[in-house]
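**Student:** Here you go, sequence then predicted model.
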Amino acid sequence: MIEEVIEAFKNKDYQTAARLLRQLAQDEPNNPWVQIYIAHLHEVKQQLKEAETIYRKLLIDSTNPKIISQARQGLKRLETIEKEERKQALNQANADPNNQQFGVLLLEPIDPQNKSNAAKTLAKIMQIDPYTARLQLPTRGWRIYRTGPVGELQFYASSLQSGSIPCFWVKLVDIQNINIFNVKYFSESNSIKTTIICQNPHGEVGSLTFNWSEVTQSVEGRLPLFEQVVDVDARHKLQRKTKTLDYINFCDLHLPARKSILRINDLQYQFQQGIRLSSKTENTQNGAIKIPILSQATNRINWNKLRNFINLQLPQIPIWSDFTSFAETAIDYKEMLSRLPAHIDLLRREETPWDSAFQLYSGLAFLKNTY
């Protein structure tokens, strides 16, 4: 009967081939030639995963050189089909002018127990070896995986998500369009609303009043301050090095309804202006906040008091605080970061990708949890 199957395939009579193979599968379920043609029938029907499963099983179980050769040829055909489908899908995605905007694709953390299977999936989709794929999968925090036209990123994201690899992508312009207000100080506040003195995206200083309920989440991070130092190497020669002098604490408050981020940092916040802070902030019966006189304290203590004040008003909002591990890989994407204004003015001697990395991290959190 197997000769009749071969003849049906030659004549492209797949209906007859399917009928014969159903009978053969019952009569000779362990016959490798029957399995070869069942896999080939799956190919014809574009059931590529089913065909691949059979071919790979035959490679493991069979010792017949002809069967092994047929299975390898089948897998090669499947690879060619997948490459062509991938090429066509990418061409179609990039054909839309709206999909030419620049974007970034990020991998989300994956359960370490699932990493091995996920690495095989990632390797297949991105056509890389499984070992490299495993190294690229994060187990904590986001990792930038690819940049480029959003049509291409959308295609890869869809493929990865179908393979149970969590990821997301955004257009860089959507982050650029978020309004950033650099906070000088809180001028007034009660349990319902507060007023800040801030600098708007156009560099103008003014006041902004908002309800605490408008804040849906916050982002925290530390940005390094660098300095050039002269050091002596092992040969007693002078050499210039870049050294981290200090770290500046940042806190972004997200107001998605206003498409705005309020940015606070401990270097430029004017602690001697506006409301006075204490380690504990008490609410009076009418809802107004009673704030004792500020004691003389270090900048770090002042910052902790400010964070305590904010946390008391926003006790249950999510806090994104994994910036450092994100930035350690993000700063390698200098060309992409150069496209993103940081809205951070620390009077640096030279620009650093760390500032734009924080803007990117906060913007990603803003967009991912807003839309």
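**Tutor:** Perfect, thanks for sending it.
**Student:** alpha carbons only for contacts and neighbour counts from here, please
**Tutor:** Fine.
**Student:** tell me which element residue 367 falls in.
**Tutor:** Using DSSP states H and E, residue 367 maps to helix 353-368.
**Student:** what residues does that helix touch?
**Tutor:** Here helix 353-368 makes contact (CA atoms under 8 Å, 6 or more residues apart in numbering) with 170, 174-175, 178, 219, 221, 223-224, 252, 254, 256, 320, 323, 326-327, 330-331, 334, 337-338, 340-344.
**Student:** Those in strands, which ones?
**Tutor:** Judged by DSSP state E, those include 170, 219, 221, 223, 224, 252, 254, 320 as members of strands.
**Student:** Next one: the fifth one from residue 301, what distance?
**Tutor:** With distances taken as CA to CA, to the nearest Å, residue 224 is found 19 Å from residue 301.
**Student:** got it, and the third one?
**Tutor:** Between residue 221 and residue 301 the computed distance is 17 Å (CA to CA).
**Student:** One more: the second one?
**Tutor:** Relative to residue 301, residue 219 is positioned 20 Å away (CA to CA).
**Student:** Check which helix or strand the spatially most central residue of the chain maps to.
**Tutor:** With distances taken as CA atoms, centre = their mean, residue 106 lies nearest the centre of the chain, 2.7 Å away. Taking DSSP H and E as the criterion, the element that holds residue 106 is strand 102-107.
**Student:** what about versus this one:
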Amino acid sequence: MLDYVIAAFERQDYQAAAQLLQPLLQTSPENPWVQFYAGRLYEELGELESAQKVYRSLLKNVTNTKLLSQIRQGLQRLETLIQEQRQRGIAQATTGSNNNQLGVLVLEAISSESKTVAAQNFAQIMEIEPYAARLQLPSRGWRFYKSGTIGELQFLGQELRAAGIPCFWANIAEINQIRVFQVSYIQHAEPQATVICQNEQGQMGAMSFEWSEVSDRILGLLPIFEQVVDRDVRGKLQRKTKTQDYAHFCDLVLPSRGCILRIHDNSYEYQKGVTKIDKSDRSTIRISWNSLLDFLSLQLPTTPIWSDFSPFAETVIDQIELLKRIPSNIHLFRRTPSTWDSAFMLYSTLVSIKAANKKEENI
């Protein structure tokens, strides 16, 4: 019977091959040659993932030299076909000016239980070693993975999602459209919240909003660097850049308005508004800042808080050319610019974009 199957493949009569294989798969399912030709049938019918699964399963158990050779040839053909399909898909996805805009692809946290299978799928899609793939998948928070044309990133992102790997993508133009207002102080909390704030051009004004408009709170620590003199292992003096302190930021995301209200611990005017602190109070900025955060928690008791900025930043701060395209809207005194500032802007605006997308999905 197997000879008839082989003959059907040789004359490319795959319908006959399928009919002949069906009884063999029932009577001799463990026969490696029967399994191999089942994989060949998947391959010829264009079901490449099913064919790969059969070939790889056989590769672990088969010892017959002739069959091993044919299995390896089949896997090679599949890899070539999949690569060609991917290249065609990327080419189609990047057609058009909008799809050629610069964007970012971000990996989301995946549970440890799902990581083994996800790493294998990730390795196959990205053509890297499974061990390296596992290290790339975050267990907590987000990980910047790559930048490129938004069409290509969307194509890859859809492949990843289909393989059970959570991710999302956004283009830089969309990121830079989100406005940022620097909050000087919260003037009123009821019946609406009103903040005195400054726009990107430095103009002061008031903005009123409902607390329910705030979809997310984002907390971030930005390192403050200083040049210090230290001694090396030989006792010689040398200049080093060290982190001397951290600036605290809290962003309030208002997706329906396409903006972020940014609060900075060192520029907030604690002596004004509803969070007014008596001038005679000798509270430190840190105590005042914590009191402000407590006040916000009372107004926004169920609002999600994002506090995983630092691990995300570690994955993107070396992307200097990318971050140059993202104005930070952060006004810290620095002797030299720092990519940490634009990294926080990227993190905060990505939260805002996801919030806006979620709001649209719920409409």
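**Tutor:** Arrived safely, thanks for sending. Since this is a predicted model, take the numbers as computed values, not measurements.
**Student:** Return the mean post-superposition distance for the helix holding residue 367 of the first structure against the second structure.
**Tutor:** Aligned to the second structure and superposed, helix 353-368 of the first structure gives a mean residue distance of 0.7 Å (mean CA distance after the TM-score superposition for the first structure).
**Student:** what do you get for stretch 86-94 of the first structure?
**Tutor:** Mean for stretch 86-94 of the first structure is 0.9 Å (mean CA distance after the TM-score superposition for the first structure).
**Student:** and that stretch, which stretch of the second structure?
**Tutor:** The alignment of stretch 86-94 of the first structure onto the second structure (TM-score structural alignment) covers residues 86-94.
**Student:** Residue 202 of the second structure should be in a helix, yeah?
**Tutor:** No - the assignment for residue 202 of the second structure, made by DSSP: H, G, I helix; E, B strand; the rest coil, is coil rather than a helix.
**Student:** burial count for it?
**Tutor:** 10 (other CA atoms under 10 Å).
**Student:** contacting residues for it?
**Tutor:** Counting by CA under 8 Å, 6+ apart, residue 202 of the second structure has no contacts.
**Student:** From residue 325 of the second structure, how far out is it?
**Tutor:** Residue 202 of the second structure sits 21 Å away from residue 325 of the second structure when distances are taken as CA to CA.
**Student:** What sits closest to the residue nearest to the centre of the first structure if chain neighbours are left out?
**Tutor:** Spatial nearest neighbour of residue 106 of the first structure, excluding adjacent residues (CA to CA, 6 or more residues apart in numbering): residue 144 at 4.5 Å.
**Student:** shouldn't that neighbour be in contact with residue 103?
**Tutor:** No - counting by CA atoms under 8 Å, residue 144 of the first structure stays clear of residue 103, with 10.8 Å between them.
**Student:** mind checking which helix or strand residue 66 of the first structure is in?
**Tutor:** Using DSSP H and E, residue 66 of the first structure falls within helix 65-95.
**Student:** Could you look up the SS state of residue 141 of the second structure?
**Tutor:** From three-state DSSP, the assignment for residue 141 of the second structure is coil.
**Student:** Now for it: which residues touch it?
**Tutor:** 108, 109, 308, 311, 312.
**Student:** PyMOL command to pick out the buried ones of these?
**Tutor:** Remark: buried members of the contacts of residue 141 of the second structure, expressed as a PyMOL selection using 16 or more other CA atoms under 10 Å:
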select buried, resi 108+109+308+312
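**Student:** Switch the contacts of residue 141 of the second structure over to a markdown table; also include distance to residue 116 of the second structure.
**Tutor:** Conversion of the contacts of residue 141 of the second structure to a markdown table gives the following (distance: CA to CA, whole Å):
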| residue | distance to residue 116 of the second structure |
| --- | --- |
| 108 | 15 |
| 109 | 14 |
| 308 | 24 |
| 311 | 22 |
| 312 | 22 |
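**Student:** which residues are in contact with stretch 156-171 of the second structure?
**Tutor:** 101-110, 118, 121-122, 125, 150, 153-154, 350, 353.
**Student:** now with 7 Å?
**Tutor:** Stretch 156-171 of the second structure is contacted by residues 101-108, 118, 121-122, 150, 153-154 when judged by CA atoms under 7 Å, 6 or more residues apart in numbering.
**Student:** cool, stretch 219-239 of the second structure as well?
**Tutor:** Residues outside stretch 219-239 of the second structure that contact it (CA under 7 Å, 6+ apart) are 240-251, 306-307, 309, 340.
**Student:** next one: stretch 55-69 of the second structure
**Tutor:** Contacts of stretch 55-69 of the second structure (CA under 7 Å, 6+ apart): 32, 36, 39, 71, 75.
**Student:** Could you check how far the closest residue to residue 130 of the second structure other than its chain neighbours is from residue 163 of the second structure?
**Tutor:** In this structure, residue 130 of the second structure finds its nearest non-sequential neighbour in residue 123, 5.1 Å apart by CA to CA, 6+ apart. For residue 123 of the second structure, the distance to residue 163 of the second structure equals 11 Å [CA to CA].
**Student:** hang on, the earlier thing: can you tell me which of the contacts of residue 141 of the second structure comes closest to residue 357 of the second structure?
**Tutor:** Closest to residue 357 of the second structure out of these is residue 108 (15.8 Å), distances taken as CA to CA.
**Student:** Please pull up the equivalent of that closest one in the first structure.
**Tutor:** Checking TM-score structural alignment: residue 108 of the second structure goes with residue 108.
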